[in-house]
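>>> Dropping the sequence and predicted coords here.
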Amino acid sequence: MDASGVEVTGRAQRAAWRERSVPAVERVRPGLWSVPVPMGGPLRWVNAHVLELAGGGLGLVDTGWDADDSWAALCAGLAGIGAGVRDVRGVLVTHMHMDHVGLAGRVREASGAWVAMHPADARDLTAFTARSPEESTEVEVAFLVGLGAPEPDARADAGTPEERARWRRLALPDRLLEDGDRADLPGWSLRAVHTPGHTAGHLCFADEATGLFFAGDHVLPRISPNVSTHAGGAADPLRDYLSSLERVAGEEAGEVLPGHEWRFRGLAGRARELRAHHERRLAELLAAVRAHPGSTPWDLAAHLTWSRPWSQYERRMRIFAVTETDAHLRLLVTRGLVVGDGARVPRYAAAHLR
């Protein structure tokens, strides 16, 4: 256990992370397994959690990325516990991102399972999938230009309509879960906990019988989840996220099962660490605004500390960085520390406080 009170319980998961591999399927508790579903990028895999249901069948919390190798891994993982996709009765989606909802449609087609998510993410996902790939691309380009990106850079980062075509296959939900609702998974007492920030409709699930807390991407043990702005999204997503962290810190969670990385104990301690991280980030950004008044979010992102040199950022990584910078700027505005000029492409300066 570290100084914050966080204790690693998913030791095999963390060992695989350090070895740059993917862990094996793991029995977490009687009737509960963690199935790692590989994905591209630095996160490497998604933890799909499989729950054995009273009376037969399985429930899933998240599914993994929509790719053939991810589908094969999910099917193999279920086979490894003596089951199959056809046994799935319901899918709980913590949030609408591709790596969590991506395979839900294939699971539903193979099993007839229902898919559930929060209404806010259902609305955003419906709007997103309703756009043509061409329209979706133009919406993102326009949003990035509105944050100060030169149009050629915005187009290079947004990608092509062909690359976006598969996003229209994402499964829309059959059921909606509001905060406090109980998931229809017999033998479990999963309560939906609305935790907006990473997405507007992000859900965690607290099982009151076992003390397990399925955290999705809201609280991860090592990294800070991306909190970003997007076209048509929440006005102040970082404020929403910090409020959600305050809320989950009060949950009586015996063990946290996140969507990435490894299981751990110490939800309140990890929530404190994440809040402190964002306060440091806000202070760094405020210093950048003071040093570079009249800058756009695109400009300011280049003056912040990232995991690698800013010149190496491109495509989705640069989009995440700039939109995360924008989210932090909006909270500084809310706190009265920074002001924007109100232009179509806003530029920011430090507020003159009395």
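Cool, the structure landed. Numbers count the residues shown, from 1 in each chain.

>>> C-alpha from now on. contacts and neighbour counts both.
Will do.

>>> Now do the helices in the stretch 1-150 of the chain.
Counting by DSSP state H, counting those that start in this stretch, one finds helices in the stretch 1-150 of the chain at the ranges 11-18, 68-80, 98-101, 104-111, 119-130, 133-146.

>>> May I see the ones you listed arranged in JSON lines, with mean neighbour count as well?
Converted to JSON lines, those look like this (neighbours: other CA atoms under 10 Å):
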{"stretch": "helix 11-18", "mean neighbour count": "16"}
{"stretch": "helix 68-80", "mean neighbour count": "18"}
{"stretch": "helix 98-101", "mean neighbour count": "23"}
{"stretch": "helix 104-111", "mean neighbour count": "20"}
{"stretch": "helix 119-130", "mean neighbour count": "17"}
{"stretch": "helix 133-146", "mean neighbour count": "19"}
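
>>> can you list those in a markdown table and add distance to residue 269?
Conversion of these to a markdown table gives the following (distance: least, CA to CA, whole Å):
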| stretch | distance to residue 269 |
| --- | --- |
| helix 11-18 | 19 |
| helix 68-80 | 32 |
| helix 98-101 | 25 |
| helix 104-111 | 32 |
| helix 119-130 | 28 |
| helix 133-146 | 35 |
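
>>> Out of the ones you listed, the one nearest residue 181 is which?
Distances from residue 181 to each of these were compared using CA to CA; the minimum, 12.1 Å, belongs to helix 119-130.

>>> buried ones in the helix or strand that contains residue 328?
Assigned by DSSP states H and E, residue 328 falls within helix 315-334. Across helix 315-334, burial judged by 16 or more other CA atoms under 10 Å covers 318-333.

>>> Stretch 227-241 too?
For stretch 227-241, burial by neighbour count (16+ other CA under 10 Å) applies to 227-230, 234, 236-241.

>>> next one: stretch 265-272
265-271.

>>> what's the distance between residue 45 and residue 96?
16 Å (CA to CA, to the nearest Å).

>>> Closest one to residue 123 out of the buried residues of stretch 265-272, please.
residue 271 (27.7 Å).

>>> Put this next to the first one:
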Amino acid sequence: MKQWGEIIQVPLPLPFALKMINAYIIKGSRGCTIIDTGLHTEEDLEMWKQAQTEYGWNWKDVEKIVLTHYHPDHYGLAGTLQELTGAPVYISETDKIQARIFLDRESDMPEIMADFYSKHGLDKEWTAKISGHLRSFYRWVEPHPRPSLIGAGDTIQLGDREYTVYHTPGHADGHLSFFDPERGWLIGGDFLLPKITPNISLWPRCNPNPLKTYLDTLEKMKDLPVKKVFPSHGRVFEHYRERIDELKRHHEERLQKMKEWIAQADGATAFEVCTYLFGTSLSIHNLRFALAETLAHLEYLRLSGELNRMEEKEKFVYHLS
């Protein structure tokens, strides 16, 4: 754990590729604010208890729980922590809805996702694993919180400081970041990460062009006078504008690489492009994200007129325009 003034970083273990998420506790004169929660696992609960012991606070001190977005590693313990603290949980309206679409036991999204991936070339062996894999997350996010809503332009008190709420979509449709204009500190969730690129994925029932949205978000946010970024993965960093430029170049290079390969292949499904980019030795978890990221790029190219998409033998195939 590390501390910057009143902000304490709490590293929480994850049982999949990222290995760790940074949650934060912000101490103030009226109590503490938790930013993101980790998964509902014994390991993550123990880390929160360790943070209490090391930094001198307890559940009754928590005045609010704030979520950058609905993905399980950020949202999963929110309901449990709400029960332990009695504190309100804040999230964007979009992500409140999408949490239920993706993480509610009554949702048909697991079957919709399996069919979606099948149409984009995923073979039957992998497709059969999709719905079970998605349902395996339920145990990590229950009970669901009873959330209150915040959104872009709002101000919210975190500790003893007023932060401005920014809508920073792309990684998640309702993703929020929190900016302290006095110090230039940004609590950025998965909007901007120091080393890895935030996953930009295309999902059914969500934003049809998430990569364009993310690139627009980078452009919109680049002139914000940020001096320090507190990310959800990786170290706290200061090279804010340089990192934005790096991410823009990364996506430009990937788009160009895709176009060149599709031209050479004379057409390909999203799964074939995914295999070209990410290889074949992926777990079902990593494959799901790799294919969704590939689709975000392919749909960006299609919607900008650089690719066509045709249905061939009940599969979508992308061709250079």
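Received, thanks. Since the structure is predicted, the reported quantities are computational estimates derived from the model, not experimental observations.

>>> Mind checking the TM-score on these two?
Once superposed, chain against chain, the TM-score is 0.94 (TM-score structural alignment, normalised by the length of the second structure); 320 aligned residues with a CA RMSD of 1.8 Å.

>>> for the buried residues of stretch 265-272 of the first structure, which one is nearest residue 297 of the first structure?
Nearest to residue 297 of the first structure among these is residue 271, at 26.5 Å by CA to CA.

>>> Return the residue of the second structure aligned against the closest one.
Superposed on the second structure with TM-score structural alignment, residue 271 of the first structure falls opposite residue 244.

>>> what about the helices in the stretch 251-354 of the first structure?
Using DSSP H, counting those that start in this stretch, the helices found in the stretch 251-354 of the first structure span residues 267-291, 297-301, 315-334.

>>> Aligned against the first structure, show me the partner of residue 53 of the second structure.
Under TM-score structural alignment, residue 53 of the second structure pairs with residue 79 in the first structure.

>>> What sits closest to the residue positioned nearest the centre of the first structure if chain neighbours are left out?
Residue closest to the mean C-alpha point of the first structure, counted by CA atoms, centre = their mean, is residue 217 at 4.2 Å. Once flanking residues are discounted, residue 217 of the first structure sits nearest to residue 259: 5.5 Å by CA to CA, 6 or more residues apart in numbering.

>>> residues contacting the one you found?
Listed by CA atoms under 8 Å, 6 or more residues apart in numbering, the contact set of residue 259 of the first structure reads 46-48, 62, 214-217, 220.

>>> which of those residues map to contacts in the second structure?
Contacts conserved in the second structure for the contacts of residue 259 of the first structure, using both residues aligned by TM-score structural alignment, their matches' CA atoms under 8 Å: 46-48, 215-217, 220.

>>> In the first structure, what stretch matches the helix or strand containing residue 187 of the second structure?
Assigned by DSSP H and E, residue 187 of the second structure belongs to strand 185-189. Alignment of strand 185-189 of the second structure against the first structure: residues 212-216, by TM-score structural alignment.

>>> before we move on, back to that, give me the distance from the strand holding residue 187 of the second structure to the chain's centre.
For strand 185-189 of the second structure, the separation from the chain centroid amounts to 14 Å (computed by CA atoms, centre = their mean, to the nearest Å).

>>> Please name every helix or strand in contact with that strand.
Helices and strands touching strand 185-189 of the second structure, by 3 or more CA pairs under 8 Å, 6 or more residues apart in numbering; DSSP states H and E, are strand 176-180, strand 228-231.

>>> Residues contacting the shortest one, please?
The list of residues contacting strand 228-231 of the second structure from outside it, by CA under 8 Å, 6+ apart, reads 22, 184-194, 236-240.

>>> repeat for the first one
Where contact means CA under 8 Å, 6+ apart, the residues beyond strand 176-180 of the second structure that reach it are 67-69, 92, 151-152, 161-169, 185-189, 191.

>>> what's the answer for stretch 156-175 of the first structure, then?
Contacts to stretch 156-175 of the first structure, defined as CA under 8 Å, 6+ apart, come from residues 98, 101-105, 114-117, 122, 125-126, 128-130, 132-134, 136-137, 140-141, 314-316, 318-319.

>>> what's the first-to-last distance across it?
37 Å.

>>> Over to stretch 159-172 of the first structure?
Counting by CA to CA, you get 24 Å between the two ends of stretch 159-172 of the first structure.

>>> buried set for that stretch?
For stretch 159-172 of the first structure, burial by neighbour count (16+ other CA under 10 Å) applies to 167-168, 170-172.

>>> okay, these in a markdown table with secondary structure next?
Output for these, formatted as a markdown table (DSSP: H, G, I helix; E, B strand; the rest coil):
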| residue | secondary structure |
| --- | --- |
| 167 | helix |
| 168 | helix |
| 170 | coil |
| 171 | coil |
| 172 | coil |
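
>>> So which of those residues is the closest to residue 299 of the first structure?
residue 167 (29.3 Å).

>>> any idea how far that closest one is from residue 36 of the first structure?
The gap separating residue 167 of the first structure from residue 36 of the first structure is 22 Å, by CA to CA.

>>> One more: residue 273 of the first structure?
Going from residue 273 of the first structure to residue 36 of the first structure by CA to CA gives 26 Å.

>>> Give me the more crowded residue out of these two.
Legend: neighbour count by other CA atoms under 10 Å for residue 273 of the first structure and residue 36, higher for residue 36 (27 against 16).

>>> So what does the more buried one match up with in the second structure?
Using TM-score structural alignment, the partner of residue 36 of the first structure in the second structure is residue 11.

>>> Now do the contacts for its match.
1, 20-23, 47.

>>> mind running it again at 7 Å?
If a contact means CA atoms under 7 Å, 6 or more residues apart in numbering, then residue 11 of the second structure has 1, 20-23 as its contacts.

>>> got it, and residue 64 of the second structure?
33-34, 87-89.

>>> So what does it match up with in the first structure?
By TM-score structural alignment, residue 64 of the second structure lines up with residue 90.
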